[in-house]
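Student: missing the sequence, but the structure's below:
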């Protein structure tokens, strides 16, 4: 059987920017297995994320979770939140519930590709092989990105493309056996 070709990561198409560090008390180390709490059927809980070393001039942050391996032709956005104040350098476990608890005042959620206004956990099709879940923190050069909660993740990504000073990412994998 031929190994399935994996699509590039989302930032492979963006200009290079400064890097900084993101870690999590909930997620595995980069390249590790996604914990069950971040799986749709077993918890659907957004992970705790903590970051440091963002570039000078950072005025806000955005956080996303994206699966480039989803069999859609365009990947799958699991979580998109932005306009996080520059003074905030972590989000607690469960901040992506959609109730905005745990998110700082002014932060904005947009609908994920499942249609809900929150974090939706991993749910790859059985037998589709491992999927990568790319958790990214963006350092943004403006306090407000200029879009609201009615924007799609693609529109948020378009705006981030032009306003990102730095990026930190953590990738975990998950698969469902056939």
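Tutor: Happy to help now that I have it. Small disclaimer: the values here were computed from a predicted structure and weren't measured.
Student: C-alpha only now, for contacts and for neighbours.
Tutor: OK.
Student: How about the contacts made by residue 93?
Tutor: By CA atoms under 8 Å, 6 or more residues apart in numbering, residue 93 lies in contact with 26, 45, 46, 47, 48, 49.
Student: try this one side by side with the last:
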């Protein structure tokens, strides 16, 4: 089976609960991945909103997740632990910042993407942005999976 990404907070294609929104509790959702491909040495996870008025907006980037890890607990996005690192999101912060679409802009889709990599770490600068880490990850990708949540203000 291919790599799979799920959440206990919302089902694929369904609304993300308000507690995970930036203007509420801003808690990253519990995420679980399974069917990890052989040879995986680390993971990269990003969250993007392709419906943002200015184009793709990147809310979170997590990298150097150990290859044996298969989940991130709810609220993990406020502070990394161990070897795990956070990229700079488009708000300018190194953390999870949840959905915050403009009021009245309609439903936005938040794409959670995880990639299994064949290297033990990504080797990017400390201040790397989400787009930069995803670009670097593509060179080492074994498989990727996505989970889409929606949110509207």
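Tutor: Received, thanks. Computed from a predicted structure; not experimentally measured.
Student: Tell me which of the contacts of residue 93 of the first structure persist in the second structure.
Tutor: Using both residues aligned by TM-score structural alignment, their matches' CA atoms under 8 Å, the second structure keeps these contacts from these: 45, 46, 47, 48, 49.
Student: and which of those residues is nearest to residue 111 of the first structure?
Tutor: Nearest to residue 111 of the first structure among these is residue 46, at 14.3 Å by CA to CA.
Student: The closest one maps to what in the second structure?
Tutor: Alignment note (TM-score structural alignment): residue 46 of the first structure maps to residue 28 of the second structure.
Student: Ok, residue 21 of the first structure next?
Tutor: Residue pairing (TM-score structural alignment): residue 21 of the first structure is matched to residue 4 of the second structure.
Student: so that match sits right up against residue 145, yeah?
Tutor: Yes: using CA atoms under 8 Å, residue 4 of the second structure is in contact with residue 145, at 5.5 Å.
Student: Next, count neighbours for the counterpart of residue 17 of the second structure in the first structure.
Tutor: Using TM-score structural alignment as the criterion, the counterpart of residue 17 of the second structure in the first structure is residue 35. Look at residue 35 of the first structure: counted by other CA atoms under 10 Å, it has 17 neighbours.
Student: Neighbours of the residue lying closest to residue 42 of the first structure once chain neighbours are set aside, how many?
Tutor: Of all residues not flanking residue 42 of the first structure in the chain, residue 36 sits nearest, at 5.8 Å (CA to CA, 6 or more residues apart in numbering). For residue 36 of the first structure, the count of nearby residues is 16 (other CA under 10 Å).
Student: so what's residue 78 of the second structure closest to, chain neighbours aside?
Tutor: In this structure, residue 78 of the second structure finds its nearest non-sequential neighbour in residue 95, 5.4 Å apart by CA to CA, 6+ apart.
Student: ok, back up a step: what's the spacing between the residue nearest to residue 42 of the first structure and residue 73 of the first structure?
Tutor: From residue 36 of the first structure across to residue 73 of the first structure, the span is 26 Å (CA to CA, to the nearest Å).
Student: can you tell me which residues contact residue 128 of the second structure?
Tutor: Shown in contact with residue 128 of the second structure (CA under 8 Å, 6+ apart): 87, 88.
Student: repeat that with 10 Å
Tutor: Residues in contact with residue 128 of the second structure, defined by CA atoms under 10 Å, 6 or more residues apart in numbering, are 61, 86, 87, 88, 89, 94.
Student: Name the nearest of the residues you listed relative to residue 45 of the second structure.
Tutor: Comparing the contacts of residue 128 of the second structure against residue 45 of the second structure with CA to CA picks out residue 61 as the nearest, at 5.7 Å.
Student: my guess is that closest one meets residue 44, correct?
Tutor: Yes: in this structure, residue 61 of the second structure is within contact of residue 44 by CA atoms under 10 Å, at 7.4 Å.
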